[in-house]
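A.B. asks: below are the sequence and a predicted model; questions follow.
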Amino acid sequence: MSDPTTSRPKPIRKAVFPVAGLGTRFLPATKAVPKEMLPIVDRPLIQYAVDEAREAGIEELIFVTGRGKTSIVEHFDTAFELETTMASRGKDLSVLDDTRIKPGNLVTVRQQVAMGLGHAVWCAREVVGDEPFAIFLPDELMVGAPGCMKQMVEAYNEVGGNLISVLEVPEEEVSSYGVIAPGAKISGSLTEVTGLVEKPKREEAPSNLIISGRYILQPEVMRTLENQEKGAGGEIQLTDAMARMIGTQPFHAVTFAGRRFDCGSKAGFVEATIALALERPDLADDVRAAIKKLLG
């Protein structure tokens, strides 16, 4: 878990992006277009997650893909014809800067059969190797300054071990999420995790801190997932594997200082689009006027 030469935790250089899902909740839009490529304003959803990873100092991006997902990888490739045409017309190419990944820094692995988030993460085991790594669920759009993963990496550099991002929600909402059981050790945004509970009844929830789609895990989780039995929905659940690691390694939650948008739901997707458009100086006035017109 740590670098013996410095006593500091090993750096987080790799991130896994499970992007093999079918996106059925957004059909028919996702029949031919991956849900991760649906735009929030003018950037595909996957771009926000990749930008967040880069801000946190992560170098190697590992996409766990499936059939019909090639456009995700192509988005981060060099578009020779497009760029040549734009350059010949005097167009500004800087709009494409964030879509370029250094050669060798993007790796794809295949999840041939949809068997759950835990299985998707396990598919990246050979690329992750014996290093701690991050996981990003692109459906969860996390907006903050600094970004969620950078906040987590800063906390990880202090405590090492395993970390998950959490958000505080009203108690009446806890039954819709996975929540943490907090330990006695709480320091600022860091909370010790003693257990994980999936969608508890309100009166039985150990806290109102929900798991929110960002993780830093030690490589031992891959060995746990190797032997993980199927859980909820008949799938291999990452939450089950993490729960088995609690008590054997340090485990903390980081309360994210920022906003979360559930872009796996249509309402959340629309909310994110409006919220981010209102933060854009080139769009805010027109969007605000359009909203007033629609509501009037």
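C.D. replies: Happy to help now that I have it.

A.B. asks: use CA for all of it now, contacts and neighbours both
C.D. replies: OK.

A.B. asks: where along the stretch 151-296 of the chain do the helices fall?
C.D. replies: In the stretch 151-296 of the chain, the helices defined using DSSP state H, counting those that start in this stretch lie at 220-226, 238-245, 266-278, 284-295.

A.B. asks: buried residues in the first one?
C.D. replies: What that stands for is helix 220-226. Within helix 220-226, the residues that qualify as buried are 220-222, 224-226, counting by 16 or more other Cα atoms under 10 Å.

A.B. asks: from the contact counts, what lies against it?
C.D. replies: Here helix 220-226 touches helix 117-122, helix 238-245, going by 3 or more Cα pairs under 8 Å, 6 or more residues apart in numbering; DSSP states H and E.

A.B. asks: contacts for the longest one next, please.
C.D. replies: Translated: helix 238-245. By Cα atoms under 8 Å, 6 or more residues apart in numbering, the residues outside helix 238-245 that reach it are 116-119, 121, 195-196, 221, 224-225, 228, 231.

A.B. asks: list just the nearest of those to N157.
C.D. replies: N157 lies nearest to V221 out of the contacts of helix 238-245, by Cα to Cα, at 19.1 Å.

A.B. asks: got the contact list for the closest one?
C.D. replies: Remark: with contacts taken as Cα under 8 Å, 6+ apart, V221 is in contact with 241-242, 245.

A.B. asks: what about 7 Å?
C.D. replies: With contact taken as Cα atoms under 7 Å, 6 or more residues apart in numbering, V221 is in contact with 241-242.

A.B. asks: so how far is G116 from it?
C.D. replies: Counting by Cα to Cα, to the nearest Å, the gap from V221 to G116 is 15 Å.

A.B. asks: same deal with G147?
C.D. replies: Taking Cα to Cα as the measure, G147 falls 26 Å from G116.

A.B. asks: again with E158
C.D. replies: From E158 across to G116, the span is 31 Å (Cα to Cα).

A.B. asks: quick one, which of those two is more surrounded?
C.D. replies: The residue with more neighbours, out of E158 and G116, is G116; 21 against 11, by other Cα atoms under 10 Å.

A.B. asks: ok, residues contacting stretch 272-286?
C.D. replies: By Cα under 7 Å, 6+ apart, the residues outside stretch 272-286 that reach it are 40-41, 261, 287.

A.B. asks: what's around H119, how many residues?
C.D. replies: Neighbour count of H119, defined by other Cα under 10 Å: 22.

A.B. asks: now it. Nearest residue, chain neighbours left out?
C.D. replies: Nearest non-adjacent residue to H119, counting by Cα to Cα, 6 or more residues apart in numbering: I236, 5.6 Å away.

A.B. asks: take the one below as the second:
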Amino acid sequence: MAARVRKAVFPVAGLGTRFLPATKVMPKEMLTVVDRPLIQHVVEEARAAGIEQFIFVTGPNKSVIKEHFAQHPELEQVLAARGKTAELAELARSLLPPGSAHSVIQEEPLGLGHAVWCARELVGEEPFALLLPDVLVQTQGKNCLAQMLDIYDQHGANIIAVYPVPEDQVQSYGVVALGRRDGDVSRIDSLVEKPKPGTAPTNLAILGRYILQPEIFDFLLAHETGAGGEIQITDAMLALLKQQPFYAVQCEGRVFDCGSKAGFLAANIAYALDRPDLRDTVLAEIEKLT
């Protein structure tokens, strides 16, 4: 039986340069999709999937991310005094249980692989989930991580969520090459980070949701650089693939790459249209604009 996944790592140390000047002072993970920061959407996904420990790999001057999930007594007192019960309920929804939020600083932006390596002491010898906050997956039923954990419970090992992207965009992603089917999932034969045009084995891009075994840290230890001169998690996974199986899962739901301006704006529209209190108003405003 596979060991239970209790911990999730959230790499939130990036500079967010594609959203300057908005991210000059505010972390990109605090940009809001409707009325919740990106990081809250992803943390809520992990929490709903059963994650108990939340590990934030932050950069210097990014303490506001962890603070977002803590209590703010003065604000709560003001809201209570003004009878703002709905707002109080929303604040309560953002809180994480005492002792469940942890942070570690990535001193230099050396890549996703390095960010994951920075979390090694907090993860320990356990399998863990890795969620990238700039990717949202809008689902109507079980969220993406919950779907992955269902597969993990059946197969164990390592799980990577993937989704199809247009052929002319493949070079912007890490992609997988698939092997044989194993029940309801496919084994992964290989992974390629940002392949050159025309060389990608498939158009299945890595989504930004992973379940990984702790042995991944052994391959991140050397701090070897890959694509873009950064320490890539893909390279470490490729090395671990020689020792342990990896499975690809296509989660049900719509994927939004909120690391791009177009994807971020699309996510705001889609999540607003999914809200009964906003849908009609937003549709009316869209009709005016078009």
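C.D. replies: Thanks, I have it. Given the structure is predicted, the values throughout are model-derived calculations rather than measurements.

A.B. asks: TM-score for the pair, please.
C.D. replies: Once the chains are laid over each other, their TM-score by TM-score structural alignment, normalised by the length of structure 2 reads 0.96; 287 aligned residues with a Cα RMSD of 1.2 Å.

A.B. asks: returning to what we had before: figure out which of the helices of the stretch 151-296 of structure 1 is closest to G188 of structure 1.
C.D. replies: Among the helices of the stretch 151-296 of structure 1, helix 238-245 comes nearest to G188 of structure 1, with 22.9 Å by Cα to Cα.

A.B. asks: where in structure 2 does that closest one align, residue-wise?
C.D. replies: Matched against structure 2 by TM-score structural alignment, helix 238-245 of structure 1 falls on residues 233-240.

A.B. asks: likewise stretch 64-72 of structure 1?
C.D. replies: Counting by TM-score structural alignment, stretch 64-72 of structure 1 falls onto residues 57-65 of structure 2.

A.B. asks: so for the matching stretch, first residue to last residue, what's the gap.
C.D. replies: Stretch 57-65 of structure 2: ends 10 Å apart by Cα to Cα.

A.B. asks: ditto for stretch 249-266 of structure 1
C.D. replies: 37 Å.

A.B. asks: contacts for it?
C.D. replies: So stretch 249-266 of structure 1 is contacted by 139-144, 148, 152, 161-167, 189-193, 268-269, 272 (Cα under 7 Å, 6+ apart).

A.B. asks: try it again at 6 Å.
C.D. replies: Identification of contacts with stretch 249-266 of structure 1 by Cα atoms under 6 Å, 6 or more residues apart in numbering yields 139-144, 161-167, 189-193, 268-269, 272.

A.B. asks: cool, and stretch 40-53 of structure 2?
C.D. replies: Stretch 40-53 of structure 2 is contacted from outside by 6-7, 100, 133, 146, using Cα under 6 Å, 6+ apart.

A.B. asks: any idea which of the residues you listed is closest to P195 of structure 2?
C.D. replies: Among the contacts of stretch 40-53 of structure 2, and counting by Cα to Cα, the member closest to P195 of structure 2 is P133, at 23.1 Å.

A.B. asks: just checking, that closest one touches I39?
C.D. replies: Yes - P133 of structure 2 is within contact range of I39, at 5.4 Å (criterion: Cα atoms under 6 Å).

A.B. asks: tell me which residue lies nearest the centroid of structure 1.
C.D. replies: Taking Cα atoms, centre = their mean as the criterion, F136 is the residue nearest the geometric centre of structure 1, at 2.3 Å.

A.B. asks: follow-up on the earlier one: so P133 and I39 of structure 2 - more neighbours on which side?
C.D. replies: Neighbour count, other Cα under 10 Å: between P133 of structure 2 and I39, I39 has more, with 30 against 24.

A.B. asks: now the helix or strand harbouring that one, how far from the centre of its chain.
C.D. replies: Assigned by DSSP states H and E, I39 of structure 2 belongs to helix 38-48. Distance of helix 38-48 of structure 2 from the chain centroid (Cα atoms, centre = their mean, to the nearest Å) equals 8 Å.

A.B. asks: what stretch of structure 1 does it fall on?
C.D. replies: Mapping helix 38-48 of structure 2 onto structure 1 (TM-score structural alignment) gives residues 45-55.

A.B. asks: that stretch vs structure 2, mean deviation?
C.D. replies: Stretch 45-55 of structure 1 differs from its equivalent in structure 2 by a mean of 0.5 Å after superposition (mean Cα distance after the TM-score superposition for structure 1).

A.B. asks: for the counterpart of L265 of structure 2 in structure 1, give its distance to I40 of structure 1.
C.D. replies: Mapped onto structure 1 by TM-score structural alignment, L265 of structure 2 lines up with V270. Here V270 of structure 1 is placed at a distance of 8 Å from I40 of structure 1 (Cα to Cα).

A.B. asks: ok, these two, which is more surrounded?
C.D. replies: Neighbour count, other Cα under 10 Å: between V270 of structure 1 and I40, I40 has more, with 22 against 15.

A.B. asks: which non-adjacent residue is nearest that one?
C.D. replies: For I40 of structure 1, the spatially nearest residue (Cα to Cα, 6+ apart) is T273, at 5.0 Å.

A.B. asks: on that earlier part again, list just the nearest of the contacts of stretch 40-53 of structure 2 to E107 of structure 2.
C.D. replies: Using Cα to Cα, these come closest to E107 of structure 2 at P133, 19.0 Å.

A.B. asks: for that closest one, give me its contacts.
C.D. replies: By Cα under 6 Å, 6+ apart, the contact list for P133 of structure 2 reads 39, 42.

A.B. asks: now the counterpart of it in structure 1: which helix or strand?
C.D. replies: In structure 1, P133 of structure 2 lines up with P138, judged by TM-score structural alignment. Counting by DSSP H and E, there is no helix or strand that carries P138 of structure 1.

A.B. asks: how much space separates P138 of structure 1 from I101 of structure 1?
C.D. replies: For P138 of structure 1, the distance to I101 of structure 1 - Cα to Cα - is 17 Å.

A.B. asks: same check on V64 of structure 1?
C.D. replies: As judged by Cα to Cα, V64 of structure 1 and I101 of structure 1 stand 17 Å apart.

A.B. asks: and those two? which has more neighbours close in?
C.D. replies: Shown here are V64 of structure 1 and I101; by other Cα under 10 Å, V64 has more neighbours (23 against 18).

A.B. asks: please say which position in structure 2 N208 of structure 1 maps to.
C.D. replies: That one, N208 of structure 1, aligns with N203 by TM-score structural alignment.

A.B. asks: what is the neighbour count of its match?
C.D. replies: Under the neighbour criterion other Cα under 10 Å, N203 of structure 2 is assigned a count of 21.
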